[in-house]
Each structure stands twice: as structure tokens, then as C-alpha cells.
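Chemist: the sequence and its predicted three-dimensional model are supplied below.
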Amino acid sequence: MTNSAPKQRSDTADRSSIAPKVARFVFGALQGALLVKRTTDDPSQFSDVIAVMKLQLAARR
């Protein structure tokens, strides 16, 4: 049987490899929220997405 557990990497390596994925997440979420805001004329959608993203990004520190 082989061990399928991921290899341990340093915290710095993890952050540098995930940074582009986080950037894509932020960009996509903002684009989607802006699209909904424009079509519904409801700015709360955009504000809610920003608030949740701030909480998620702050929790990663």
C-alpha cells in the first residue's frame, strides 16, 4: 500500500503557490457580484460579497 498523504511544504511555499488561485477567486467573485449588481440594481449584493471576501482573506493570515 502506498501512502497518499500530501508531502509537507513550508508555509512560504504554500502561500506563493496559492496566491494566483486566490487572486482568480477574488477577481471572479467581484466580477460576478458586479454583474448581479448591474442587472438587479441592488448594491447590497456587491457589498455582501466584499464583506465575506474580507472575512475569508483575513482568516487565512
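Modeler: Okay, I see it.

Chemist: going forward, measure contacts and count neighbours with C-alpha atoms only.
Modeler: Noted.

Chemist: ok now the host helix or strand of Lys21, how far from the chain's centre?
Modeler: Take DSSP states H and E as the rule and Lys21 turns out to sit in helix 11-40. Relative to the centre of its chain, helix 11-40 is centred 5 Å away, using C-alpha atoms, centre = their mean, to the nearest Å.

Chemist: which strands and helices lie in contact with it?
Modeler: helix 43-59 (3 or more C-alpha pairs under 8 Å, 6 or more residues apart in numbering; DSSP states H and E).

Chemist: how about the helix it packs on: buried residues?
Modeler: Gln45, Phe46, Val49, Ile50, Met53 (16 or more other C-alpha atoms under 10 Å).

Chemist: next, the one to line up against it:
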Amino acid sequence: MLPAVAVAIGPLLGVDRSGTAWLALAVAVAQQVVWATLGAIRAGASRRMAVAEGVVNLLLGLVIVAA
């Protein structure tokens, strides 16, 4: 839902089509990192493990975007 909102408000912020797509991808990756980190915390992971989960998901998201 949030990447769609980013696409909708991109033109209102003066972002061109290409920039809007990148904005949506950035929002999607950020959302992935947040959900993974919150899931790790909810599962009882230590702070270090929750941060590691976020970093791994950030790298995974960037690999997906690069592909």
C-alpha cells in the first residue's frame, strides 16, 4: 500500500516519472526492513539479532532492486 501512496504523491512533490518509480522502490525496501525488524523483535530476538535481521533484509531488498 505504501509504495502505491508514494507513486500517487510523487507528482505532487514535483518528482518526475522515473523519480516516482525510485521513490516507490525505496519505500518498498524500507517497509521490508521495518517489518522484518519488527517481526524479529516480536519473536523475542535480541537487539543485535533484530538489527542483523534489518540489515540482511536491506541487502536483500537492494539486490532485488538491482536485479
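Modeler: Done, it's in. This structure is a prediction, so every number in the text was calculated from the model and none was measured.

Chemist: TM-score of the superposed pair?
Modeler: Overlay of the two chains. TM-score (TM-score structural alignment, normalised by the length of structure 1): 0.53; 47 aligned residues with a C-alpha RMSD of 2.3 Å.

Chemist: one step back: got the angle for the helix holding Lys21 of structure 1 vs helix 43-59?
Modeler: 170 degrees (axes from the mean of the first three to the mean of the last three C-alpha atoms, to 10 degrees).

Chemist: check the fit of stretch 25-40 of structure 2 onto structure 1 and give the mean distance.
Modeler: Superposing on structure 1 and averaging over aligned pairs (mean C-alpha distance after the TM-score superposition for structure 1), stretch 25-40 of structure 2 comes out at 1.1 Å.

Chemist: in structure 1, what stretch matches that stretch?
Modeler: Counterpart in structure 1 of stretch 25-40 of structure 2, with TM-score structural alignment as the criterion, is residues 22-37.

Chemist: re earlier: may I see the buried residues of the helix holding Lys21 of structure 1?
Modeler: Val26, Ala29, Leu30, Ala33, Leu34, Lys37.

Chemist: now, among these, which is nearest to Pro20 of structure 1?
Modeler: For the buried residues of helix 11-40 of structure 1, the closest approach to Pro20 of structure 1 (C-alpha to C-alpha) belongs to Val26, at 9.9 Å.

Chemist: run through the residues that contact that closest one.
Modeler: Met53 (C-alpha atoms under 8 Å, 6 or more residues apart in numbering).

Chemist: now do Ile18 of structure 1 against Gln45 of structure 1, distance only.
Modeler: 26 Å (C-alpha to C-alpha, to the nearest Å).
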